[in-house]
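S.K.: Structure for this input, please:
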Amino acid sequence: MNKFLSEKLVVISFISILLVVFLHAYGPDVTLKSNSGSLGFFYLLQLFLSQVIARIAVPSFFFVSGYLFFINYYPNKRSYIDKLRKRVKSIVLPYLLWSVFSFAIFYVLQSLPPFSRFFSKDLLTSYSLEQIVGRIILRPIAYQLWFLKDLFLLCIISPALYFLTKKSYGIWIVILAFFWSLNYSFFYIVRIESLLFFSSGSLFAIYFKHVLVKTNDNSLFTKSILLIWIILSGLNSYFIGAGTSNEGITLLYKLGIIVGMLSLWNLYDLLYAKNLIKQFSFFSNSFFIYVFHEPVLTMIKKGLMSVFGVTSISKFCVYLIAPVSTIVIGVFLAFFIKKKYPKVYGFITGGR
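M.R.: Okay, here's the model as predicted:
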């Protein structure tokens, strides 16, 4: 992989992490209607950012992960075992570590009277040992960890994915895209979205790796695709807010995700061509922010709501302040741990 693509993947991963935090900051209890009965501005803006724009983040992660997994993939037992061994360190161990951490944090908070009032459901203090183990392994408190679980399962079945992609020349991915576009899932090991975009990454690693290492500085194309994405995002936000749902709306929503991913990818190239992209050291902290942001984000939201009260404006302020605060805390904490305890940082981030 050349330097350009390596730096590009780092930046896109960091942007995707920021989008994930805002996605999880979404609060569906924001007032839906204004006094005139129309959709409220704060509600629409929150939908636009979290439920439409930010939805490109997870597919982007799986695409990048699939590409990186298969870029130097050899269909033999030794290569397969070697890759799985590395993923145990980079995926499984962080998954278990952060799952235990998030469970412990919530358990302690629910046990302390000053904080227990913030929890009315899912009381961990009443769990049996079997429930605790199940919650840590299968349903982490830090719910964003589902991505790591799906990712490792995809790595396990990677020989089958390689065979299907190689032999069908990617045709089977088109079939996956068709079912994904209709919200139909027939694959019960992982989410179909995970399977589709991880496999799409494998397609580019196997057949089109030369495409990704080139810059596309076509300004007109990039600006056009960005404009289309903004228009699609506005329409999708309105349809979601209005509760409009049919196959056409679903297809429009999924099209918006694909166009959004393409927009982000090409926007980087355009900014790079104009020397407007700089590499900052905190870009490399993406994984830490990802595993750290929950349950911290939820705790900050609960704390801010208790201070600001419950109004439409206060909810929206919390929606903006909580994710930004979480990201800033995550960046500074990552820098601190990495500088003071580099081995600890490496362990909790799977060697990243």
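S.K.: CA only for contacts and neighbour counts going forward, please
M.R.: Will do.
S.K.: Distance of the residue nearest to Trp265 when sequence neighbours are not counted relative to Asn76?
M.R.: Distances taken as Cα to Cα, 6 or more residues apart in numbering place Ile12 nearest to Trp265, at 7.6 Å, with adjacent residues excluded. Going from Ile12 to Asn76 by Cα to Cα, to the nearest Å gives 31 Å.
S.K.: When these two are compared, which one has more neighbours?
M.R.: Ile12 (21 against 9; other Cα atoms under 10 Å).
S.K.: where's that one relative to Ile157, distance?
M.R.: 26 Å.
S.K.: Pretty sure Asn2 sits against Val213.
M.R.: Yes: using Cα atoms under 8 Å, Asn2 is in contact with Val213, at 6.8 Å.
S.K.: if you count what's nearby, which of the two comes out ahead?
M.R.: Ranked by neighbour count (other Cα under 10 Å), Asn2 and Val213 place Val213 first, with 15 against 9.
S.K.: Quick one: residues contacting that one.
M.R.: Met1, Asn2, Phe4, Leu5 (Cα atoms under 8 Å, 6 or more residues apart in numbering).
S.K.: Second chain to compare with the first, below:
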Amino acid sequence: MSRNDLRSQSLDLLRFPLAVVVLAIHTFSTEGFTMHGVEYSLDNMPVLLEINRFIDGFLRGQSVPIYFFISGFVFFLGIDLTKEKYIQKLKNRLKTLLIPYVIWNAVAVLWVLVRFLPCFSSLFPNIGKVQLDFSLPAILETFWNAKEGIFIYPIVADEVVNNSTYPQNVPLWFVRDLMIVVLCTPILYKVLQHTRHYFVAGLGVLWFTLAYWDLGHINQLLTAFFFFSWGSYMSVNKKDMMQEFSRFFKGSMIFYPLLALLFVASVHYFPDASDTIKRLNVFVGLFFAYNISAWLLTHRICKVSPFLASSSFFIYITHILIAGEFLKLLFFIFRPVTDWGMLSVYVSAVVVTVVFLLLIFYLLRRYTPSFLKIIAGRK
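M.R.: Below is the predicted model:
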């Protein structure tokens, strides 16, 4: 396998597990869930709560930065960004990003509106507390920042305020901010050509330091621009990713799990340091993910599945609609009363959701590939 093939396959190998990681993070939540008007909290389940913290340390926040990096690297790979090439790229991203973004946010809105039907009143008794605003500004905001959109939820007194902005389909904030960065690629291209790694390093410093202030969407955009620019820098300046990343193989294998464990410990003993540790963990996680992927391929432990790689985006944009419902269904069926029983329900919910979405993706690709290309931007 040539170095270019290994580089390409290493990136492809990451796509599916990264999507599953996002799904698992959104399924395993310390917030618990509500079913038939009853709130089920994890506060009285120390084992499951601790496992959630380990998941936070090792997995939370890792996938989207790597997706931004891959997107930046692939965007500029093997091209000089002329005006014609830029327009061509925009037309392509219209199909692969914007159209799926609009479709699946609209589906997410309809998914909530269905709960207002009288026949579902017993399943969602708290939905009556939600007010609706169908004004044009509210509808548009739902596709940008759902907190200011159609659904007006009651304010909880002890609710933690988070100024980050998410569309109705929460994971699609990645697609939204990726589209913003893509619009800026002509500027990025010129800057990266002339400033080399200094511009990327500057963005990295901002990304790291400004995390201590809740700047809302600015924090999210910094994540997008930093990791996208980092990947773009390697393509624009024709850096050998294999050579660059492999130098940090041993370091990433040591520091990534170490930082994850330190993050878990910080939750108990020094919470003020947890944000710093997590940022370092996410940064090192990029090296860890790519190096472990390349290592698995070179040692022939696994190989890229084109089907799984192509399904990753579909899983990413759809899972938030059904993962919670599968969790509630499995909880209703098995009625766990212990920590370990609840853990088995959470793990089963992840597995069932992945298998279900893979089946749907397979059926769509086999029988309605044109439709799949419209709703997911790819076959």
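S.K.: which residue lines up with the residue nearest to Trp265 of structure 1 in structure 2?
M.R.: Aligned by TM-score structural alignment, Ile12 of structure 1 pairs with Leu14 of structure 2.
S.K.: That match: helix or strand, and which one exactly?
M.R.: Applying DSSP states H and E as the criterion places Leu14 of structure 2 in helix 3-27.
S.K.: Same question for Leu259 of structure 2.
M.R.: Assessed by DSSP H and E, Leu259 of structure 2 sits inside helix 249-269.
S.K.: Now do that helix: which elements does it pack against?
M.R.: Judged by 3 or more Cα pairs under 8 Å, 6 or more residues apart in numbering; DSSP states H and E, helix 249-269 of structure 2 is in contact with helix 46-58, helix 274-298.
S.K.: What's Val350 of structure 2 aligned with over in structure 1?
M.R.: Using TM-score structural alignment, Val350 of structure 2 pairs with Pro323 in structure 1.
S.K.: That match: which element?
M.R.: Going by DSSP H and E, Pro323 of structure 1 is part of helix 312-340.
S.K.: Okay, angle between that helix and helix 3-24 too, please.
M.R.: Here the directions of helix 312-340 of structure 1 and helix 3-24 differ by 140 degrees (axes from the mean of the first three to the mean of the last three Cα atoms, to 10 degrees).
S.K.: And the next helix or strand past helix 312-340 of structure 1?
M.R.: helix 342-348.
S.K.: For that following helix, grab the matching residue range in structure 2.
M.R.: Aligned by TM-score structural alignment, helix 342-348 of structure 1 falls on residues 369-375 of structure 2.
S.K.: before we move on, what about stretch 264-278 of structure 1?
M.R.: The aligned range for stretch 264-278 of structure 1 is 289-303, by TM-score structural alignment.
S.K.: In that stretch, which residues are buried?
M.R.: The neighbour-count check on stretch 289-303 of structure 2 (16 or more other Cα atoms under 10 Å) flags Ala289, Tyr290, Asn291, Ile292, Ser293, Ala294, Trp295, Leu297 as buried.
S.K.: same check, this time on stretch 304-314 of structure 2
M.R.: Applying a neighbour-count criterion of 16+ other Cα under 10 Å, one finds Val304, Leu308, Ala309, Ser310, Ser311, Ser312, Phe313, Phe314 buried in stretch 304-314 of structure 2.
S.K.: three-state assignment of Gly351 of structure 1?
M.R.: Under DSSP: H, G, I helix; E, B strand; the rest coil, Gly351 of structure 1 falls in the coil class.
S.K.: Pretty sure Ser90 is one of the things it touches, is it not?
M.R.: Yes: here Gly351 of structure 1 lies in contact with Ser90, judged by Cα under 8 Å, at a distance of 6.2 Å.
S.K.: more neighbours, the two?
M.R.: Between Gly351 of structure 1 and Ser90, Ser90 has the larger neighbour count (other Cα under 10 Å), namely 20 against 15.
S.K.: Residue in structure 2 paired with the more buried one?
M.R.: Match for Ser90 of structure 1 (TM-score structural alignment): Thr96.
S.K.: who's in contact with that match?
M.R.: The contact partners of Thr96 of structure 2, taken as Cα under 8 Å, 6+ apart, are Ala376, Gly377, Arg378.
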